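Asks: Need a 3D model of the sequence below.
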Amino acid sequence: MSRLIVISNRVKRPGTGAEQGGLAVALSSALRESRGIWVGWSGETTERFTGQIAFNEDSGVKTATIDLEEQDVDEYYNGYANKTLWPLFHFRIDLAEYARDFEGGYNRVNERFADTASPLIEPEDVVWVHDYHMIPLGQMLRDRGHKNRIGFFLHIPWPPTRLLVSLPHHSVLVETLFAYDVVGFHTEEWLESFRHYAEREMGGTVSGDFITVGNRTIQAVACPIGIDTQEFVAASNSEEAAIMREQVDVSMQGRSLIVGVDRLDYSKGLEERFNGYARLLKDNPECHRNVVLLQIAPPSRGEVESYQEIRATLDSLAGRLNGEYSDVDWTPIRYVNQGYPRDRLAGVYRAARIGLVTPLRDGMNLVAKEYVAAQDPEDPGVLVLSRFAGAALQLKDALLINPYSPEEMADAILKALAMPLEERKRRWRKMMDSVEQQDVIWWRTCFTGRLTGEVLNPAEAETAAGPLV
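Replies: Next up, the predicted model:
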């Protein structure tokens, strides 16, 4: 196999050890498999951009990172990526901010990434660019003369055309995607939205997986990301996980634990989740003293105003809910603003009777798959999952809900608490089959197989890495 060069904003930083999940875990596994290099931002700032590359290797993953200027971070990361594209692509046009400085900084930093990656790319390498931070990077690499096979994968939703056209210079941004050979999405819904834009706004034509605009034809595919299932199952059976589970069990004092694990973000539906849990307690006094919601929500993007607001809102909701329902020996909600290593997190998942994963809109949501993978096969918990998460298309045996409805969420929690063991095991087994078959290796094979021409359709991906579910 050709060497894989991954380029993304987020890079697994050397010496950090186990990660908490998400793209970092998935890409680390893929890079170890393919002898690749991961190129991106170090997360550090410098007074003046020099282009100096820091090379490191940790746990078999080679990285090449650069520092950015404060202005770069403000305009590219906090600005265009997270104040403009992120809310718009998550259907929150009301929160999207449009500023010329943001767009200029976004393009400038992508040029810097192109300059960084360009000398590292050899003629036979396959290049895989990731996520909304890097949409124009493929075109910039082409401008530097690279004729390699280059693919792009979007890890968040692709918005409907009627929303995307609100973005200034939207056509210029989308045109850069046609510099790639393969463009990937998590779900058919996001893929169909992309096709619709290409046809309606660009005069393109669609033929199967291929989209032609002008003289350029690309493949556009749906390929849902998975987790490193074997590794996560091993983590859930580790000594650290067992210790964590025992600590949680002792603290619960026989009560049923409901767990949510989410980055602190308005797309995750945390306010709606707290309101649904409050409705459960209001309408079902028998649940008092018998359930506890543990919400783990590490803060992120603290310099963005909308994230400061969601944190303040959740602080207020948690305080009000605990003030209204707590007793001297029972606090109904434990709200924790920190992350945990994956093995300890796996112990929390296994201790939880219910996994509550209720985003308002999500590209995939790997927490749902991690919760399933961490369960005891002889006594599994129940996954309550938003139908608006990408994972809902694969995990159909979860209790699927509308996260905007407090009553529907409360009803699902009640059903999960009362669910018989045999039904829990049956639902879990079907979901675990999907998590095992469509793991991170399946995802990589599905996408990079298209990129290299080794896999041309989903049936071939089944043969290479397990069946589509």
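
Asks: use CA for all of it now, contacts and neighbours both
Replies: OK.

Asks: immediately after the helix or strand hosting residue 408, which helix or strand?
Replies: Using DSSP states H and E, residue 408 falls within helix 406-418. Proceeding N to C from helix 406-418, the next assigned helix or strand is helix 421-437, under DSSP H and E.

Asks: got a list of contacts for that following helix?
Replies: 226-227, 229-230, 369, 372-373, 377-382, 394-398, 465-469 (CA atoms under 8 Å, 6 or more residues apart in numbering).

Asks: 7 Å instead?
Replies: 226, 229, 369, 372-373, 377, 379-382, 394-395, 397-398, 466-467, 469 (CA atoms under 7 Å, 6 or more residues apart in numbering).

Asks: Mind checking what helix or strand follows it in sequence?
Replies: helix 440-452.

Asks: now for the helix or strand just after that following helix, which elements pack on it?
Replies: The element immediately downstream of helix 440-452 (helix or strand, assigned by DSSP H and E) is helix 458-465. Packing partners of helix 458-465 (3 or more CA pairs under 7 Å, 6 or more residues apart in numbering; DSSP states H and E): helix 440-452.

Asks: between the helix it packs on and helix 458-465, what angle do the directions make?
Replies: If you take axes from the mean of the first three to the mean of the last three CA atoms, to 10 degrees, helix 440-452 sits at 130 degrees to helix 458-465.

Asks: let's see this one next to it:
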Amino acid sequence: MGRLVAVSNRVADPRNLAAGGLAVALGEALKATGGMWFGWSGKIVEAAQGGTPGEGELHIQQAGNVTLATVDLCREDHDAYYQGYSNGVLWPVFHYRIDLADFDSGYLNIYRRVNQLFARKLAPLLRPDDVIWIHDYHLIPLASELRAMGCGQRMGFFLHIPLPPPLILAAIPQHEWLMRALFAYDLVGFQSQLDLEHFSRYVQSEAQAEPMGEYRFRAFHRTVRAQAFPIGIDVDEFAALGQCEESRETYEMMRGQYSSRRLLLGIDRLDYSKGLPQRLKAVRTLMAQYPENRRSATLIQIAAPSRETVDAYADLRRELEGLSGAINGEYGELDWMPVRYIHRTTARRRLPGLCRACRVALVTPLRDGMNLVAKEFVAAQDPDDPGVLVLSRFAGAAEQLREALLVNPYDINATAQAIQQALHMPLAERQSRHQKLLERIRAQDVHWWRREYLRILGETDGGVGG
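Replies: From the prediction side, this is the model:
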């Protein structure tokens, strides 16, 4: 297989990655193989003279064995491509929130224009035997734009967020064009079997695709292979991170300050998909229905800032601040508060210590492609005295992590009961559940994800043929 060329909206130095998500997973994959990482530079530049969008400047730099190639965007393109279409249309619809989507007709045109810009900048950098791995919803049509320019390299796509059922997808104006673009790829990867099932149903019902067996579908004179590849973490790297000074310092600080408390932990971006209001309401119900947890259990809820200029996110922040204040006002004491709400990002090097110090992790999104925090919590635990994972059945991770306590986050009472069960789970059961969870995240770690995806991509026939 030739050089790996990874493409994503944002590019990060793989030697210095922030916590969680696509950047860590992709950075670890590239560090292992070398190659090139292409995407937006993160810079917004002035439009060309006369107010017309400019041709973004290409920047190339070396980061270890990885070449970073990035392109600037002007304000109009960034706002319509990134905020408007990617996060104003695709993100809410793919997370089943049609009510929050802004179907402004101008967004789609600029979304396509930016993908065309990326294709023009990327194509001259490619070698004939490159393997191109394109990531996430920002770049769905990129392969079709590259194909239109004559690029015949093997191309794969991986969707890191959920894919909704056909009827929800069909709410997107020009959804046919968007999904047709996926047939320009040789391999389309999803986080879960459920996402794959939704894709299969969509392409057969809406595009009249012919199923060809072995996860292959034919439509628009091309054949695409689709398969689920649940993304993982580097278990050994995260465990080793737990031995660094910042992690050990965090663990000791948490154990010292909360020595008489049992800690619940939530680590999320501030996003309406994460189920944060429902989680706080479950903690309030826990305190009301199981009063023995008062002065004993405390939720540490970290909600990292995210897209704060968007009204839905600002509304969510106000709701969470109001809820945490109300819960603390109703149940708090001078020396104890049931909720510690932190609206800041926590350094990745502190996360293992934080996870290890907590008795229960609450990973309860309303919808999530995978959720790597669930796996990081498991990896950080002391096998002799592990914590318990309470996990939403609507997270992609739930397909793998069956020994977690699976909950419906919309059911506040049932979630509170699961938290109570987790807080009082016997040691032997905690150890048994943790051992099985750890075995599974080791078996399907980030290295397995990379190897398996690229192996299947390498074996997949070109899409034009049968």
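
Asks: Can you calculate the TM-score here?
Replies: Superposed pair, TM-score by TM-score structural alignment, normalised by the length of structure 2: 0.95. Supporting alignment: 454 aligned residues with a CA RMSD of 1.4 Å.

Asks: thinking again about what came up before, need the buried ones from the contacts of helix 421-437 of structure 1 selected in ChimeraX.
Replies: Of the contacts of helix 421-437 of structure 1, the buried ones go into a single ChimeraX selection, burial set by 16 or more other CA atoms under 10 Å:
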select :226,229,369,372,373,380,381,382,394,395,397,398,466,467
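
Asks: Among the contacts of helix 421-437 of structure 1, name the ones in strands.
Replies: Cross-referencing the contacts of helix 421-437 of structure 1 against strands under DSSP state E gives residue 382.

Asks: buried sites along the helix holding residue 408 of structure 1?
Replies: Result for helix 406-418 of structure 1 [16+ other CA under 10 Å]: buried residues 406-413, 416-417.

Asks: repeat for stretch 239-258 of structure 1
Replies: Buried residues in stretch 239-258 of structure 1, counting neighbours by 16+ other CA under 10 Å, are found at 240-242, 244-245, 248-249, 252, 255-258.

Asks: Now render the buried residues of helix 406-418 of structure 1 as CSV, adding distance to residue 20 of structure 1.
Replies: As requested, the buried residues of helix 406-418 of structure 1 are exported to CSV (distance: CA to CA, whole Å):
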residue, distance to residue 20 of structure 1
406, 28
407, 31
408, 29
409, 26
410, 28
411, 30
412, 27
413, 25
416, 26
417, 27
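
Asks: Closest to residue 80 of structure 1 out of the residues you listed?
Replies: Of all those, the one with the least separation from residue 80 of structure 1 (CA to CA) is residue 406, at 32.9 Å.

Asks: Translate the closest one into the numbering of structure 2.
Replies: Matched to structure 2 by TM-score structural alignment, residue 406 of structure 1 sits across from residue 412.

Asks: what about its match, distance to residue 336 of structure 2?
Replies: 23 Å (CA to CA, to the nearest Å).

Asks: one step back: quickly note the distance from the match of residue 406 of structure 1 to residue 370 of structure 2.
Replies: 22 Å.

Asks: And residue 44 of structure 2, by the same measure?
Replies: Taking CA to CA, one finds residue 44 of structure 2 at 30 Å from residue 370 of structure 2.

Asks: same question, residue 420 of structure 2
Replies: The gap separating residue 420 of structure 2 from residue 370 of structure 2 is 25 Å, by CA to CA.

Asks: Equivalent analysis for residue 198 of structure 2, please.
Replies: The value you get for residue 198 of structure 2 to residue 370 of structure 2, if CA to CA is used, is 16 Å.

Asks: Compare those two (neighbour count), which wins?
Replies: Using other CA atoms under 10 Å as the criterion, residue 198 of structure 2 and residue 370 rank with residue 370 on top: 26 against 17.

Asks: Excluding covalently adjacent residues, which one is nearest to the counterpart of the more buried one in structure 1?
Replies: For residue 370 of structure 2, the aligned position in structure 1 is occupied by residue 364, per TM-score structural alignment. For residue 364 of structure 1, ignoring the flanking residues on the chain, the nearest one in space by CA to CA, 6 or more residues apart in numbering is residue 390 at 4.0 Å.

Asks: got the contact list for the aligned partner of that neighbour in structure 2?
Replies: Counting by TM-score structural alignment, residue 390 of structure 1 corresponds to residue 396 in structure 2. Going by CA under 7 Å, 6+ apart, residue 396 of structure 2 touches 191-192, 368-371.

Asks: and if we set it to 10 Å?
Replies: 160-162, 190-195, 230-231, 365, 367-372 (CA atoms under 10 Å, 6 or more residues apart in numbering).

Asks: And those residues, which of them are buried?
Replies: 160-162, 190-192, 194-195, 230-231, 365, 367-372.

Asks: ok so, going back, what's near enough to touch the match of residue 406 of structure 1?
Replies: For residue 412 of structure 2, the contact set (CA under 10 Å, 6+ apart) comprises 278-286, 418.

Asks: Which residue in structure 2 aligns with residue 304 of structure 1?
Replies: Match for residue 304 of structure 1 (TM-score structural alignment): residue 310.

Asks: So which bits of stretch 322-341 of structure 1 are buried?
Replies: Result for stretch 322-341 of structure 1 [16+ other CA under 10 Å]: buried residues 322, 325, 330-333, 335, 339.

Asks: Show me which of those is closest to residue 123 of structure 1.
Replies: Nearest to residue 123 of structure 1 out of the buried residues of stretch 322-341 of structure 1 is residue 339 (CA to CA; 40.2 Å).

Asks: so how far is residue 117 of structure 1 from the closest one?
Replies: Residue 339 of structure 1 is 31 Å from residue 117 of structure 1, by CA to CA.

Asks: for residue 58 of structure 1, same thing?
Replies: 19 Å.
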